[in-house]
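Engineer: can't give you the sequence, but here's the structure:
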């Protein structure tokens, strides 16, 4: 069973919210990481990227492609706990970004 157009729209809205929040707290990058860094086989590219780089250049890029192409959405998402861990030791206030990620986790897990 494929996702409804409304779900795709909600996911697209959340993806935009994630980008807006990343820009607001100044963790959005104008320069992509190297191809080698993006080619990591580790979850969240933890060995080659900062969490926010993974979020911007891997998660958001892949999810936008999925939404734009109407491909099947992931049925499980657990990004918020990783974000919580990341921002625990950072000076940036990640609370609003964490809420956006919790919302997309919930959307995808309910689909």
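Structural biologist: The structure has been received and is ready for your questions. These numbers were taken from a predicted model, which means no experiment stands behind them.

Engineer: Please count neighbours and contacts with C-alpha atoms only from this point.
Structural biologist: Fine.

Engineer: Name the residues of stretch 41-61 that are buried.
Structural biologist: Neighbour-count burial for stretch 41-61 flags 44-45, 48-49, 51-57, 59-60 (criterion: 16 or more other CA atoms under 10 Å).

Engineer: Tell me which two in those are the farthest apart.
Structural biologist: Farthest-apart pair in those is 48 and 60; separation 17.2 Å (CA to CA).

Engineer: Return the distance of residue 103 relative to residue 49.
Structural biologist: Using CA to CA, to the nearest Å, we find residue 103 at a distance of 23 Å from residue 49.

Engineer: Second structure for comparison follows:
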């Protein structure tokens, strides 16, 4: 069980990730089709864009865990996925990568 200070830092980090997604105009008001969320592939790579996965899978699930005080994942490697996603794209995701690096550190402590 995570202590309250750690949960607070994780909650702040979730908010930073959401802000970064909004900053780069990657936040969607419309959720993907329910079938897209049923993917068995890591990061729903076959059905969702990485930023959609962040918003509709990762952030959604993490908020539930934080709010209910359930155990958090012990390992996270999202920053490298974000770097790969933004490599060669016009859309700069440096702030999002930094926010994900922070989350990776918090979850892997």
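Structural biologist: Done, it's in. Owing to the predicted nature of the structure, the values given are computational and were not obtained by experimental measurement.

Engineer: Which elements pack onto whichever helix in structure 1 runs longest?
Structural biologist: For structure 1, the longest helix by residue count, based on DSSP state H, is helix 5-24. Helix 5-24 of structure 1 sits against helix 61-69, helix 95-110, with contacts defined as 3 or more CA pairs under 8 Å, 6 or more residues apart in numbering; DSSP states H and E.

Engineer: Packed most tightly, which of these would that be?
Structural biologist: helix 95-110 (a mean of 18; mean count of other CA atoms under 10 Å).

Engineer: what does that helix contact?
Structural biologist: Helix 95-110 of structure 1 has contacts (CA atoms under 8 Å, 6 or more residues apart in numbering) with 7, 10-11, 14-15, 17-18, 21-22, 73-80, 83-84.

Engineer: Now do that helix: distance to the chain's middle.
Structural biologist: Per CA atoms, centre = their mean, to the nearest Å, the displacement of helix 95-110 of structure 1 from the mean C-alpha position of its chain is 9 Å.

Engineer: separation between the residue most central in space within structure 2 and residue 15 of structure 2?
Structural biologist: The centre of structure 2 sits closest to residue 54, judged by CA atoms, centre = their mean, with a distance of 3.7 Å. Distance, residue 54 of structure 2 to residue 15 of structure 2, using CA to CA: 12 Å.
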